[in-house]
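Novice: Could you work out the structure for the sequence below:
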Amino acid sequence: MIFFINSELQLPQDFEDDVVQEVLKTGTDLRQYSRQIEKELKEVENRSIQDYIKESQNIASLHNQIAACDNILERMESMLMNFQLDLGSISTEILYLQKKSVIMSQQLSNRQLIRGPLSQFIEDMTVSETLIMGIMDAPVTEKEFLLQLQTLNHKINFVKEQSYKEAKSCQDVKEILEKLKIKAMSKIRTYILEQIYKFRKPMTNYQVPQNNMLKYKFFFEFVLANERNVAEEICGEYIGTMSKIYYSYFKSYSTRLMKLQFEEGATKDDLMGVEDTAGRGIFHKNSLKNRGTVFSIGNRADVLNIQLEAPIVVPHTASKVRVHVSIALAACCGRSCQSAE
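Specialist: Next up is the predicted model:
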């Protein structure tokens, strides 16, 4: 059956293909054309099968490569997933480390702030071996003992202050400080009393040991601050000793001054402006033997100019000087008498 194309007919959309339109225009039998096309397709299919058969090894190799790639990609996916999880954990750890770094930095700053006061506290609280040896073995007159005594006094006051704050470390050093204080107190008491007893020796210039004691005035300050009973004992001994010394000195001065006192007193008739004839009469008698020296200044000004600032006079020393002067004058007088004969 032959189909003729009518230009006026409306073709379906599938017939708008160029090949179909060409077949319709040439008047070709469609069934024959269909069988021909089917035959060509069969031939193409056979050739394709032969090509597939020829490339079967390559296809198998390609399949294996694709499977291997698929395994590799699967492992890579697993690795990337694990890496993503690791990155998440690393990010969390970084945040944790940042927070910890801030905390550690704050702790370091706090430790640096407290380092100075804490070091000073430990130094003030610690009782070193040097301190113990200085208090126990060093003689009182050595400088080492004085330095260690000042250190001991500072530590005693510091521990006493910290005990009010209920510092537990005070209990660790309180006993040893108390023993050192007792030892130092005993040595100081013995030394000061020995110095005071030196004043009681006859013919002793007490100013020398007094000046020596001034070098160790911190000893008495330490005793007064830590043991008032011992300080009162030392004060009592010193006051008693010096009272007796000053009493003996003033008694000697008073005795010698009484010997210099005039037994006769000046009257109105003994004034320097009165004429010698004014007091003469039958019942008048001159009462003063040395009238000219009653109102004269003499060497009294030396008391203000020289003797006021002069060192204290030690009685036994002055007595020795007077004896030597008397001997010298007697010797001079003896030589003068011999020359006159």
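Novice: Going by C-alpha atoms from here, please, whenever you check contacts or count neighbours.
Specialist: OK.
Novice: quick one: buried residues of the helix or strand where Ala331 lies?
Specialist: When elements are assigned from DSSP states H and E, Ala331 belongs to helix 315-340. With burial defined by 16 or more other CA atoms under 10 Å, the residues of helix 315-340 counted as buried are Pro315.
Novice: What of stretch 53-72?
Specialist: For stretch 53-72, the buried set under the neighbour-count rule, 16+ other CA under 10 Å, is empty.
Novice: Over to stretch 212-224?
Specialist: When burial is assessed from 16+ other CA under 10 Å, stretch 212-224 yields the following buried residues: Met213, Tyr216, Phe219, Phe220, Phe222, Val223.
Novice: I'd guessed the first one sits against Leu193; true?
Specialist: No. Contact status for Met213 versus Leu193: not in contact, 10.8 Å apart, counting by CA atoms under 8 Å.
Novice: one more to put side by side:
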Amino acid sequence: MRGLVKAHLESMHRRAVDVVERCRCSYGFWASPSNYRGQLWLRDLYYSLRGLASLGYLREAATQLQLTLRAVGERGEVPDYVVPQPKASLSARSIVGLLMDSPYRPWAADTPLLLLIALRGGLKLRLPGQLSRKLKLVEDGVERLRDPSTGLIKGCDYRDSLLFDLPLLSNQVDLYLTLKLSGRLSEAERVRQAIEELYFSEELGYYRDVPRGHRFDVLAHVKLVSSNALDGRRAELVAKSMIKASTPYGLLNFYPPYTAAEVWRSWAACQRAFKASWGLRFLSSRGVEANARGSYQNATVWPFVHNLAVEALLDLGFEREALRNFIKLRGFNEYYDPRTGEARGSRDQLWSAATWISTYERLVEAGLL
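Specialist: Down below sits the predicted model:
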């Protein structure tokens, strides 16, 4: 049996490398070679960085980050993605989608944080004067998003059709790391203390996804572990809660799911709070509908989250559970149905493959494979 598992994982590794190769272009990396071809997504790149580094692709990653930085608006608006290639090279379906969509989602709070972390902590690029000015615009934009009383930030993370105007735990951990990397240590500590006071629940035994909430956000806890913001006394509790996200097909992105009423209420509040084009509203509403049905971003298996959670379990000393969950994943789609294992969304996603590669290598280094 061990030999069969090893052969399967070696085959998966070859497939993952192939996905990354097919996403690679002269500008960086498409989010996928099919549905998202022509789109350089910042989130997808950020979470893929360690896997890309292991393949020797940091130069391409740096090119994409600088293209994203050049596209920053005068008020520090960071695009979710950039499209550098002429539209004539894309399919008709892709062109229609791009014409309706907008890379600047006014409710996105994670993209400026991820860009700052990647540039200051991940690649540590030396930027020319014009791009340094753009970086300052991003930092100023983040400050405008922060609540003066709490210092926290509101807006969506990668679940950009689910939660819109809430202080999500995932974004607070990114904010903490952003401030720490910029040398603003007192502000970083202020955010860390707010996380402890407003998000941790003694009753639940984990940090809630929002203040006064009750859901366990797997990615947020991964970030708490990797950024060393997790109170060490709570490590075992967090690991056990993460293991509860396990399904036969991988780890959920969070649990329990949001109800349809909560999803629609959040979307209604978003439309009142933010101005957006009709095309962006239409495309986002399709994601909202899927989330209201209990699919898409609403308590499903997202491979990039699953892979990063496996690494967090390794960091917390739960090696057996890490390996047991790692081998459940069967591919690199955007997400999977946790009840049936059906592959959903875009095929061959960059972040699904790249995070799998980095996690696989961690398990090999640990002597578990």
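Novice: Drop the TM-score for these two in here.
Specialist: The TM-score (TM-score structural alignment, normalised by the length of structure 1) is 0.23; 109 aligned residues with a CA RMSD of 5.2 Å.
Novice: from the buried residues of stretch 212-224 of structure 1, which ones fall inside helices?
Specialist: Within these, residues falling in helices by DSSP state H are Met213, Phe219, Phe220, Phe222, Val223.
Novice: how close does the first one get to Arg75 of structure 1?
Specialist: I take that to be Met213 of structure 1. 97 Å (CA to CA, to the nearest Å).
Novice: Same check on Gln210 of structure 1?
Specialist: Computed as CA to CA, the Gln210 of structure 1 to Arg75 of structure 1 distance reads 102 Å.
Novice: And for Gly134 of structure 1?
Specialist: As judged by CA to CA, Gly134 of structure 1 and Arg75 of structure 1 stand 80 Å apart.
Novice: Settle it for me: which of the two has more neighbours?
Specialist: Comparing Gly134 of structure 1 with Arg75 by other CA atoms under 10 Å, the one with more neighbours is Gly134, at 20 against 12.
Novice: Chain neighbours aside, what residue packs nearest to the more buried one?
Specialist: Nearest residue to Gly134 of structure 1 in three dimensions, chain neighbours excluded: Phe145, at 5.5 Å (CA to CA, 6 or more residues apart in numbering).
Novice: My guess is Leu313 of structure 2 contacts Arg324. True?
Specialist: No. Between Leu313 of structure 2 and Arg324 there is no contact, the gap being 10.8 Å when judged by CA under 8 Å.
Novice: what about the two, which has more around it?
Specialist: Under the criterion of other CA under 10 Å, the comparison of Leu313 of structure 2 against Arg324 puts Leu313 first, with 25 against 12.
Novice: Buried residues in the helix or strand that one falls within, which are they?
Specialist: Taking DSSP H and E as the criterion, the element that holds Leu313 of structure 2 is helix 303-315. For helix 303-315 of structure 2, the buried set under the neighbour-count rule, 16+ other CA under 10 Å, comprises 303-315.
Novice: same deal with stretch 172-188 of structure 2?
Specialist: Here stretch 172-188 of structure 2 shows Gln172, Val173, Asp174, Leu175, Tyr176, Leu177, Thr178, Leu179, Lys180, Leu181, Ala188 as buried, counting by 16+ other CA under 10 Å.
Novice: What distance do you get for the third one to Ser186 of structure 2?
Specialist: Right, Asp174 of structure 2. With distances defined as CA to CA, the gap from Asp174 of structure 2 to Ser186 of structure 2 amounts to 16 Å.
Novice: Please, where are all the helices along the stretch 1-150 of structure 2?
Specialist: Assigned by DSSP state H, counting those that start in this stretch, the stretch 1-150 of structure 2 shows helices spanning 2-23, 42-54, 58-70, 92-100, 110-117, 129-145.
Novice: Check which residues of the first one are buried.
Specialist: So that's helix 2-23 of structure 2. Taking 16+ other CA under 10 Å as the criterion, helix 2-23 of structure 2 shows Leu9, Met12, His13, Arg15, Ala16, Val17, Val19, Val20, Arg22, Cys23 as buried.
Novice: quick check, nearest of those residues to Ser54 of structure 2?
Specialist: Here the nearest of these to Ser54 of structure 2, counting by CA to CA, is Val17; it sits at 10.6 Å.
Novice: wait, what's in contact with the closest one?
Specialist: Contacts for Val17 of structure 2 were tallied using CA atoms under 8 Å, 6 or more residues apart in numbering; they are Ala353, Ala354, Ile357.
Novice: just curious, which of the buried residues of helix 2-23 of structure 2 is nearest to Gly3 of structure 2?
Specialist: Nearest to Gly3 of structure 2 out of those is Leu9 (CA to CA; 9.9 Å).
Novice: quick one: the closest one and Ala16 of structure 2, what's the gap?
Specialist: Counting by CA to CA, the gap from Leu9 of structure 2 to Ala16 of structure 2 is 10 Å.
Novice: Could you do Ser170 of structure 2 as well?
Specialist: 26 Å.
Novice: Kindly report the same for Leu45 of structure 2.
Specialist: When CA to CA is the yardstick, Leu45 of structure 2 and Ala16 of structure 2 sit 15 Å from each other.
Novice: repeat for Leu65 of structure 2
Specialist: As it turns out, when the distance is counted by CA to CA, Leu65 of structure 2 lies 22 Å from Ala16 of structure 2.
Novice: What of Val218 of structure 2?
Specialist: Noted for Val218 of structure 2: a distance of 23 Å to Ala16 of structure 2, by CA to CA.
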